[in-house]
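# Sequence first, predicted model second:
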Amino acid sequence: MTAPATLHLEAVEIALGGRALFAPLSLSVAPGETATVMGPSGSGKSTLLAYLCGTLAPAFSVAGRARLGERALDGLAPERRRVGILFQDDLLFPHLSVGENLAFGLPPGLDREERTRRVGEALADAQLDGFEDRDPATLSGGQRARAACLRTLLAEPQALLLDEPFSKLDAALKDRFRRFVFEHASARRLPTLLVTHDPSDAQAAGGAVVTLQKGSEAQGPAR
């Protein structure tokens, strides 16, 4: 098992058409901690996550670098970065069962018995025992959110990115799902980076907070 690593952003600056979206950003997120990036729409929050997971569009240019421990992320294909991401939408595959969705996240090379065991344990962990053959469309919003989170974690990422995954949930469900995500990330010693508009998300995360001002300097980190 790979030792937990710190996520480092070193003077990262992303530009589009020659205009920087935010000032050079330096931030370190230790294993098991969650840092939050806040800012208005268009300030570059989601673009920053796309850069970290390797899906940034070619139209953008990047200065600075990102590391997981001593391993540079820049230039690596997305599948080699070992960075998981959760979005606003759960993105479960509609043509696969709940169990098949979770199995999709498993690393290659596992035999059938081990894959079945890991999926079963994950479903039990999310209070979804016996849901292996269920159609994702039959799940509640909270159940779908937990299944999507577990699929990401089953891929054994070394860092976790959260692109406003709580924004579409009602208040009661949001609180429960936030706890579920943060507790699982902490238990796995994952450095976690959350982007959000909601100050209550940052408060629940409990770590450093960076505010990106659109077209001007980044402020933070603060606690």
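Done, it's in.
# Could you use CA atoms for every contact and neighbour count after this?
Fine.
# which residue ranges form the helices in the protein?
45-53, 78-81, 98-104, 112-125, 141-154, 171-187, 199-205 (DSSP state H).
# Next one for the comparison:
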Amino acid sequence: MPSGIKTGLELRDVRIGLDGRELVAVDLVIEPGEIVTLMGPSGSGKSSLLGHICGTLPDQFKVAGQVILDGQSLDGKAPQDRHVGILFQDDLLFPHLSVGGNLAFALSTNVRGKANRRARVEEALRSADLDGFADRDPATLSGGQRARIALMRVLLSEPCALLLDEPFSKLDSDLRGQIRSFVFNLCRKNGLPTLMVTHDPEDGIAAGGRVINLA
């Protein structure tokens, strides 16, 4: 997405339906660096909304409204052209790649040269307090380390907005607070408009932003 003024993520009267039933209706602007929490019971359309923003919602869903990111419509664009990152509850690290290989996978082809790409990976690891982990096997990492690597991989793809789909639900209570702070601080530092879907009210409290409850 071309550089320019960052205006955030706007959902203009977005409505998603399936089999004649409206699942979700949202009219929302998320400013750069703002974290908005979306809560609701299973089946309330939370994940469908994230899929629509990413461009991965199946065709059988009926959609109205517009998704605007930094002043540009995302409607009709392929997922890889939307510059929207998403973090799931499962870290989805590639088991056949090293930690460094997982991170390098996210780098744009515009980052040229082996040394340059390696430097970007090392910088990401340092920022996650995982200096020296590039050659590690992901299977040797703790849950918290895997969560940090997953986030850094998303950020290395240089998204203009971030979606969080129950990203902390599989972490134990002590680790959850630590990783939440790490994720939210980086969202704000990078000026990413962030939409988080969760069942845990504590996530919304920790995010410190607006909380929207779906029926």
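Now that the structure is in, tell me what you want to look at. A quick note: this is a predicted structure, and the numbers were derived from the prediction, not measured.
# Can you pull the TM-score for these?
The TM-score (TM-score structural alignment, normalised by the length of the second structure) is 0.96; 212 aligned residues with a C-alpha RMSD of 0.9 Å.
# Using JSON lines, please lay out the helices of the first structure together with distance to residue 89 of the first structure and mean neighbour count.
Shown next, in JSON lines, are the helices of the first structure (distance: least, C-alpha to C-alpha, whole Å; neighbours: other C-alpha atoms under 10 Å):
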{"stretch": "helix 45-53", "distance to residue 89 of the first structure": "14", "mean neighbour count": "21"}
{"stretch": "helix 78-81", "distance to residue 89 of the first structure": "20", "mean neighbour count": "15"}
{"stretch": "helix 98-104", "distance to residue 89 of the first structure": "15", "mean neighbour count": "23"}
{"stretch": "helix 112-125", "distance to residue 89 of the first structure": "19", "mean neighbour count": "15"}
{"stretch": "helix 141-154", "distance to residue 89 of the first structure": "8", "mean neighbour count": "21"}
{"stretch": "helix 171-187", "distance to residue 89 of the first structure": "13", "mean neighbour count": "15"}
{"stretch": "helix 199-205", "distance to residue 89 of the first structure": "17", "mean neighbour count": "16"}
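# for these, which one sits closest to residue 36 of the first structure?
Across the helices of the first structure, residue 36 of the first structure has its closest neighbour in helix 199-205 (5.8 Å, C-alpha to C-alpha).
# so that closest one aligns onto which residues of the second structure?
Alignment note (TM-score structural alignment): helix 199-205 of the first structure is matched to residues 201-207 of the second structure.
# Average offset of that stretch relative to the first structure?
For stretch 201-207 of the second structure, the mean deviation from the first structure after alignment is 0.6 Å (mean C-alpha distance after the TM-score superposition for the first structure).
# quick one: the residue nearest the centre of the first structure from residue 7 of the first structure, how far?
Centroid check for the first structure by C-alpha atoms, centre = their mean gives residue 161 as the closest residue, at 2.2 Å. Per C-alpha to C-alpha, to the nearest Å, residue 161 of the first structure is found 11 Å from residue 7 of the first structure.
# repeat for residue 91 of the first structure
25 Å.
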